[in-house]
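got a structure for you, letters missing:
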């Protein structure tokens, strides 16, 4: 009898944690594990702000799936359709070819993507903060704005270049803003003619507070830290337009900017729109507390894309929030339940009371609230680093990250823009066009 095939859709933190646990619990001939993701690596998103700020080497905050999952099959492909009725998946491979695969057990954990709104100019001006590519692009972009501003005498252009706008006051937006502002404040010392006061950093948040993940006093403390650094925090405010880099806010203020970072919420991965799985009004997959998808026998889900009932809440309709803390713990329960399903044992429910959050706010500054205990400044910053280092998958990545931090002690931060990384063929294309030869870009069009 052929061994059953377990297919994991998604190689993010939830998918990798799930696959690693399945590898450790299943015998070599007990099941075949297949992990499918468009990227060949997992990105540890809590470390993206430090990678953007230059505290961590970008390669060290990603885990190659094939390196970590040596006992599993890894397919670098995009799932284009999930047919739970026929127990079949439609894939689009890297070369554009389509392929179908069958499964015996399916784990749907593709995570979430940035939730963009139909605001004029956002698609042209904005960049998210969910991937390593976005984080490094923002780093290079911010540093290049300093370089250009230091090279021009046009005051209006300089003011535009040195105005940085972040939309979304959750943890992702606050950490990205704080780390990049800290980096820019450090880098501007090497730019003659520029001062820290020349930069303008603006955070726009539609709610009446920032960091809703922690108590209001801790949110106010964080807001105070940002204000002390000259960062403008605009609450109860939305953006009406980014057209042509001109920002128009709901409070009537208007100004120009050269940088827009969008971290205002997430939505479930679009692959769920091409499936026959039941979803709630927010687009997340409906499931029972044991993480089995409603109406199915062999399909499971977890993480940001799943509407997992929160058994610790007094509200019977409450579901777990889309946080890394829940996602990783759900992945472990999901793995145990998949193993139990294969062996005919009883499944267990997911139950976890939210422990709190930790945030880094730039070098030596942080805010944390864990089990009601509040930490500020250096202790919170240190806890942030220790906690996430412990949660980083694989010993190899833990060691590399610790090494990056130790190298910060005797040496200065590296603040250099490598913008050519984003368009490495630009000079080659220019040379071809100068000779009058059509480039491949022209031929393709």
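Happy to help now that I have it. Everything numeric here is computed off the predicted structure, so don't read it as measured data.

rest of the way, CA atoms for contacts and neighbours
OK.

show me where the stretch 101-250 of the chain has strands.
105-108, 112-114, 126-127, 163-167, 200-204, 232-234, 239-241, 246-249 (DSSP state E, counting those that start in this stretch).

Need these in CSV (columns: distance to residue 14 and mean neighbour count).
Formatted as CSV, the strands of the stretch 101-250 of the chain follow (distance: least, CA to CA, whole Å; neighbours: other CA atoms under 10 Å):
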stretch, distance to residue 14, mean neighbour count
strand 105-108, 10, 25
strand 112-114, 11, 19
strand 126-127, 24, 20
strand 163-167, 26, 23
strand 200-204, 30, 20
strand 232-234, 33, 19
strand 239-241, 33, 19
strand 246-249, 37, 17
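
hold the first one in mind and look at this next one:
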């Protein structure tokens, strides 16, 4: 008899805990079932601990588990999904080390694809100039960035540059935003005091921007939300409530009330959107998520289930819809697993019943808030202990529990050194956004990028004899910055935005590779420069780029 194939899409909370439950349910009937889990990574990330990685309380690998260790009787496919074909009951996976795609058929499908960062609907410049905080990769990037900023600030003597470096902006006051702001604040202030003697702790500014009247307004009650704000303020975090991030540039975070925060670090914990694959499916959607019935089956499809952030899950007794949290994704995954097996055995399916065990949020060293089932609320050190032990208990894998517990103990005895993991390859081409009136670079700066204007206008200004002279106006499709690179000199002019601008910036090293390998390209740049030098017309003045 052919095995029933159950395919799980996604290696997050919903997918992994569904897989674990399925393995348990079929442990005596493995000859009848085949379980496949498809994920773009070969590990499961325990996201509630990511903030502690930034803070140094746990190691980078302490928050992840191998999918093959967690699900020893499940076939793990580490691939990107390119197509979900509901009509043919197939999943197409992207090629890897070849040019041929890979097709997986299914009898039962469990969709647990979760959310992804949504930069398309974000304000201008967010995608280019902010650091998202959601994945392990984001966490490593953020920690490396914070260390890089501190190292630079330690030797920086210019007051304004130093102020920008030591100002950190976190956008979003939900659980993730509150926890990362608290951990960052503890880490930076602790390390500045101990290791960076040239930086005074009062120079450090952590700013948390939230668009509601209080923090964690969705997750916790009013009293605990206000307590979160009180503790963060006591720790030195500045709260900007009822404000939104309107745009971001390399130098500023601009809020909807036109407040400008001079900073080199903007961290975003929102917004999120459902995985784009969901939009392509011929399933009934609600608010972009798969609408499921009380048994977690996609409406109108008997063999398709959905759980977690990509599912719109109704609650019993018309109590609304299940929140998008890890706690409920785990419960949904287990329930879906039971119902899949029940359906194969022609047994009645169970209604999903939400069990709310409470909510916990860490607020840095020895502080947390807790709201337990029944409405019991408390905060402080004992809430912090409960927060830690709850996460330890829920962390999958016995060996991982032991390692995390040892990391916590060692952190108290011998804190981690602040070292970077230089694993990130710098991008040769960057997309940049500047607002009207901002300066792209100043006369006298080093030539590090060639800029191509994809949107907006800039003016070229030369400073001499105490005066600023307007030399040229450049617009969409034009470029600047190449001559400082070609001539190995500093910038001979200032570039200022006349409107909001988007640029494509090519790194100096990559531009030099192009001009070295394509001699004609360099000759064209030099020829254009000579033509401009020899011209004395007004048209030449308008297009002149000698200053760059």
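Good, I have the coordinates. All values reported here derive from a predicted model rather than from experimental measurement.

picking up where we left off before, would you turn the strands of the stretch 101-250 of structure 1 into JSON lines with distance to residue 68 of structure 1?
Putting the strands of the stretch 101-250 of structure 1 into JSON lines (distance: least, CA to CA, whole Å) gives the following:
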{"stretch": "strand 105-108", "distance to residue 68 of structure 1": "18"}
{"stretch": "strand 112-114", "distance to residue 68 of structure 1": "22"}
{"stretch": "strand 126-127", "distance to residue 68 of structure 1": "30"}
{"stretch": "strand 163-167", "distance to residue 68 of structure 1": "34"}
{"stretch": "strand 200-204", "distance to residue 68 of structure 1": "38"}
{"stretch": "strand 232-234", "distance to residue 68 of structure 1": "41"}
{"stretch": "strand 239-241", "distance to residue 68 of structure 1": "42"}
{"stretch": "strand 246-249", "distance to residue 68 of structure 1": "44"}
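
From the chain's centroid, how far away is stretch 64-78 of structure 1?
Here stretch 64-78 of structure 1 is found 20 Å from its chain centre; the criterion is CA atoms, centre = their mean, to the nearest Å.

ok, now stretch 263-279 of structure 1?
Centroid separation for stretch 263-279 of structure 1 versus its chain: 15 Å, with CA atoms, centre = their mean.

Straight-line length of it, end to end?
Terminal residues of stretch 263-279 of structure 1 lie 24 Å apart, using CA to CA, to the nearest Å.

Please list the outside residues in contact with that stretch.
79-85, 110-116, 128-129, 166-170, 172-173, 282-286, 293-294, 304-305 (CA atoms under 8 Å, 6 or more residues apart in numbering).

And stretch 236-255 of structure 1, by the same measure?
119-122, 125, 204-209, 256-258.

Let's see that with 7 Å instead.
With contact meaning CA atoms under 7 Å, 6 or more residues apart in numbering, stretch 236-255 of structure 1 is reached by 119-122, 125, 204-208, 256-258.

where's the residue most central in space within structure 2 relative to residue 174 of structure 2, distance?
Nearest to the geometric centre of structure 2 sits residue 132, at 2.6 Å (CA atoms, centre = their mean). Using CA to CA, residue 132 of structure 2 is found at 14 Å from residue 174 of structure 2.

Over to residue 215 of structure 2?
Residue 215 of structure 2 is 6 Å from residue 174 of structure 2, where distance means CA to CA.

Check residue 131 of structure 2 too.
16 Å.

Trace residue 416 of structure 2 over to structure 1, please.
For residue 416 of structure 2, the aligned position in structure 1 is occupied by residue 413, per TM-score structural alignment.

Let me see the contact set for the spatially closest residue to its match that is not a sequence neighbour.
Among residues not flanking residue 413 of structure 1 along the chain, residue 54 sits closest, at 6.8 Å (CA to CA, 6 or more residues apart in numbering). When contacts are counted by CA under 7 Å, 6+ apart, residue 54 of structure 1 touches 413-415.
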